[in-house]
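K.L.:
Need the 3D shape of this:
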Amino acid sequence: MFDVNIKYGDFSISSVEREDVKHIQLWYNNQKSFLYNSNDYLGTNEFYERFLEYYMSECEIFLKIIKRNNIIGIFRGRIEFKNKNIVWASCFAMESASLDNNEGNIILDKILKYFLHNFGIEDFLIGVSVKDKKILNVLKNSGFQMVRISNDFFMNESNNGNAVILKKKIYN
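P.N.:
Sure, this is the predicted structure:
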């Protein structure tokens, strides 16, 4: 688990703590912009299991994005330490209103620069659903380039979906 604390204007981006889990789960399940069917909702136990995965691993990242004391987003991923260290983001989700007014781009930039300046990480990968048009626009506007499409990446009883893998390299 990485301890992250970023302040920017009305925004606070920080590591998720145990007491945050229930609030984040409720927020996540209330988001219509990226939940496409009833199977996308996460129960309390499943959400807590994801929190424990992050909490117990030294390479995991799980951030809450707060604006004026309200959760407006989350960022989850891991750092892979290799020849070139990379951040692999598995979830970047924000409220629709924040994505529409460029806040998503600003927040993403702050997160990426935090890992660049604090850990020297220049390479970032993220996988998102092809259905998530607003996040895809934020990523493309932030300089992410498509690497590949993974067919049938998201699968459950009612449907399946493709994921787009995007990459960005930033420099000091």
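
K.L.:
C-alpha from now on. contacts and neighbour counts both.
P.N.:
OK.

K.L.:
got the contact list for residue 134?
P.N.:
96, 99, 100 (Cα atoms under 8 Å, 6 or more residues apart in numbering).

K.L.:
one more to put side by side:
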Amino acid sequence: MFDIRLNFKNVEISSVEKEDLDSVYKWFINGLNCNFDKKQKPLTQKQFYEMFLAYYLSECEFFLKVERKKETIGIVKGAIEFKNPNQVWLKWFFINEQFRNEGVGTEILKKIINYFYRECRINDFYIKVPKCYINILQFFKKNDFKLIGFSNEKNQYQDKVMILKK
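P.N.:
All right, here's what the predicted structure looks like:
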């Protein structure tokens, strides 16, 4: 687990701790699953907790809450792969809908990328985006991520998963 703490303006990005799980899970369920495809089953609290444990016990994963004025406005989850060159894979990058198109997501993404460059000298960042999530795709393209291919893995989206790299 990477312990990360970043602050800018009135936004704090920090690692999710056990005592954060209930509130972060509620934010996730209330704010995000309503936007997902209705065929997709939402994560249960038990599944969410198991994901937290996997992150907590891993040396290479990070799970971040994003807060503004002590209110959760987003979560970011990912992993570092130590290869040649080293890579960061963003698995989740969710920001409250009310903060989109204000530049908050871009600033959060830049702070996280700068952190991993500064602390670990990582230049390669990846994310997998289901083709059906055009808004997310546009956000990452706007932030200099380029389409490099498609994943062959089966997924719950019943859509091609695009791999983007910065």
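
K.L.:
TM-score of the superposition?
P.N.:
The TM-score (TM-score structural alignment, normalised by the length of the second structure) is 0.92; 165 aligned residues with a Cα RMSD of 1.7 Å.

K.L.:
about what we covered before: restricted to helices, list the contacts of residue 134 of the first structure.
P.N.:
Among the contacts of residue 134 of the first structure, DSSP state H puts 96, 99, 100 in helices.

K.L.:
can you put the contacts of residue 134 of the first structure in CSV and add neighbour count and distance to residue 81 of the first structure?
P.N.:
Formatted as CSV, the contacts of residue 134 of the first structure follow (neighbours: other Cα atoms under 10 Å; distance: Cα to Cα, whole Å):
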residue, neighbour count, distance to residue 81 of the first structure
96, 17, 33
99, 19, 30
100, 14, 34
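
K.L.:
Please convert those to a markdown table, extending it with distance to residue 20 of the first structure.
P.N.:
Output for those, formatted as a markdown table (distance: Cα to Cα, whole Å):
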| residue | distance to residue 20 of the first structure |
| --- | --- |
| 96 | 21 |
| 99 | 22 |
| 100 | 26 |
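
K.L.:
need the helices for the second structure, in chain order.
P.N.:
Under DSSP H, the second structure gives helices at 21-31, 45-57, 104-120, 134-142.

K.L.:
Just give me the mean distance for the longest one relative to the first structure.
P.N.:
Translated: helix 104-120 of the second structure. Compared with the first structure after the fit, helix 104-120 of the second structure shows a mean deviation of 0.7 Å (mean Cα distance after the TM-score superposition for the first structure).

K.L.:
State the distance from residue 69 of the first structure to residue 11 of the first structure.
P.N.:
Using Cα to Cα, to the nearest Å, residue 69 of the first structure is found at 9 Å from residue 11 of the first structure.

K.L.:
rewinding a little: of all the helices of the second structure, which one is nearest residue 80 of the second structure?
P.N.:
Closest approach to residue 80 of the second structure among the helices of the second structure is made by helix 104-120 (9.2 Å; Cα to Cα).

K.L.:
Number of residues surrounding residue 108 of the first structure?
P.N.:
Other residues lying near residue 108 of the first structure total 16 when counted by other Cα atoms under 10 Å.

K.L.:
Leaving out the residues flanking it, which one is nearest to it?
P.N.:
Excluding the flanking residues, the one nearest residue 108 of the first structure by Cα to Cα, 6 or more residues apart in numbering is residue 142, at 7.8 Å.

K.L.:
relative to helix 21-31, how tilted is the top strand by length along the second structure?
P.N.:
The residue-count maximum for a strand in the second structure (DSSP state E) belongs to strand 71-81. Orientation check (axes from the mean of the first three to the mean of the last three Cα atoms, to 10 degrees): strand 71-81 of the second structure against helix 21-31 gives 100 degrees.

K.L.:
So what does residue 102 of the first structure match up with in the second structure?
P.N.:
Aligned counterpart of residue 102 of the first structure in the second structure: residue 103 (TM-score structural alignment).

K.L.:
Next up, the contacts around that match.
P.N.:
Contacts of residue 103 of the second structure by Cα under 8 Å, 6+ apart: none found.

K.L.:
what separates it from residue 131 of the second structure, distance-wise?
P.N.:
On the measure of Cα to Cα, residue 103 of the second structure and residue 131 of the second structure end up 23 Å apart.

K.L.:
Please apply the same query to residue 41 of the second structure.
P.N.:
With Cα to Cα as the criterion, residue 41 of the second structure and residue 131 of the second structure are 19 Å apart.
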